[in-house]
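Trainee: Below are the sequence and a predicted model for it; my questions follow.
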Amino acid sequence: MKPGGTVTQPTTEEVTEELVLLATHLLNCARGLFNEPQAYGPIRCLDAARRTFIIAEKAGLRDERLADIRARLDDFMCGPMEYHDLSDFLDELCAALLTALKGSDVLSSAGGERG
């Protein structure tokens, strides 16, 4: 943010760096799955989703419903350790994401590469 409170758009280089760091995180997570407890996989995926939303917001995404999902992910990953039924939490997040995307113009109708 610039002095005076104006928001600056990230450069292509900044977004590229964030994406490379995300890919690095994902590859590290994938490698760790062989030696870590089974529950770490879903938690690492939650963190990757949180990081992805951060990159999208830095790139200019402004959607209150998606920001709410990211806030829930932030609370889960960075907040106090509490008991969560991880499966139920993921179900809630997936339902919230589906609802948010249905009422949004975030996804293009043209598609693109889907994995």
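Mentor: Done, it's in. Residues are numbered from 1 along each chain as shown.
Trainee: rest of the way, CA atoms for contacts and neighbours
Mentor: Fine.
Trainee: What is the strand or helix carrying residue 25 packed up against?
Mentor: Using DSSP states H and E, residue 25 sits within helix 12-32. Applying 3 or more CA pairs under 8 Å, 6 or more residues apart in numbering; DSSP states H and E, we find helix 12-32 packed against helix 40-58.
Trainee: Would you mind measuring from the nearest residue to residue 40 once chain neighbours are set aside to residue 92?
Mentor: Closest residue in space to residue 40, ignoring its immediate chain neighbours: residue 33 at 7.4 Å, by CA to CA, 6 or more residues apart in numbering. From residue 33 across to residue 92, the span is 24 Å (CA to CA, to the nearest Å).
Trainee: same check, this time on residue 59
Mentor: Residue 59 is 26 Å from residue 92, by CA to CA.
Trainee: and here's the other structure:
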Amino acid sequence: MSSGETTPWPVDEELLLLAAYLLSSGRGLLDEPQQYGPFRCIDAARRVLVMLRDRGVAHEELASVQKQLEDFMCGPMTPRDLPAFLDEVCGRFTVLLRDSDLIQRTAPAVAG
């Protein structure tokens, strides 16, 4: 590898950083307004979808959900119906997982 090339972070490092984010978010929630909790969960989900995208998981509907989360978190600060937004995204994600090949349909065999 030449000095000008970059290497993507190992997924283990990104997961460690995500764990640190979740832990610090959990701590922050003790002193923050109750409404912050759902926003932190939305941001954590957004971060996971970015990690998947960066790892080459290419799926049009998954990318669309990730963009919807990006727009929500990084878009203009306007009044929003948070329960309705979460209901919509959860519904989309449920259908995505049910109708795609992104997850295994059966449990993997356990070596015994």
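Mentor: Alright, I've got the coordinates. Predicted, not measured: the structure shown is a model, and the values here were computed from it.
Trainee: Need the TM-score from the superposition.
Mentor: Counting by TM-score structural alignment, normalised by the length of structure 2, the TM-score of this superposition works out to 0.85. Behind it: 103 aligned residues with a CA RMSD of 1.8 Å.
Trainee: before we move on, back to that, and residue 59 and residue 92 of structure 1? which has more neighbours close in?
Mentor: Using other CA atoms under 10 Å, the more surrounded residue of residue 59 of structure 1 and residue 92 is residue 59, with 16 against 13.
Trainee: which residue in structure 2 lines up with that one?
Mentor: Here residue 59 of structure 1 is matched to residue 55 in structure 2, going by TM-score structural alignment.
Trainee: and the residue mapped onto residue 17 of structure 2 from structure 1, how many neighbours does it have?
Mentor: In structure 1, the residue matched to residue 17 of structure 2 (TM-score structural alignment) is residue 21. Summarising burial for residue 21 of structure 1: neighbours were counted as other CA under 10 Å, giving 13.
Trainee: tell me which element residue 98 of structure 2 falls in.
Mentor: Using DSSP H and E, residue 98 of structure 2 falls in helix 82-99.
Trainee: In structure 1, point out the residues matching that helix.
Mentor: Going by TM-score structural alignment, helix 82-99 of structure 2 lines up with residues 86-103 of structure 1.
Trainee: Now do the buried residues in the matching stretch.
Mentor: 93, 96, 100 (16 or more other CA atoms under 10 Å).
Trainee: Relative to residue 93 of structure 1, how far out is residue 108 of structure 1?
Mentor: For residue 108 of structure 1, the distance to residue 93 of structure 1 (CA to CA) stands at 21 Å.
Trainee: sorry, that was for residue 23 of structure 1
Mentor: 22 Å.
Trainee: With residue 67 of structure 1 instead?
Mentor: Distance from residue 67 of structure 1 to residue 93 of structure 1, by CA to CA: 12 Å.
Trainee: before we move on, what about residue 70 of structure 1?
Mentor: 9 Å.
Trainee: ditto for residue 52 of structure 1
Mentor: 14 Å.
Trainee: Next: residue 43 of structure 1.
Mentor: Distance from residue 43 of structure 1 to residue 93 of structure 1, by CA to CA: 13 Å.
Trainee: again with residue 33 of structure 1
Mentor: Distance from residue 33 of structure 1 to residue 93 of structure 1, by CA to CA: 22 Å.
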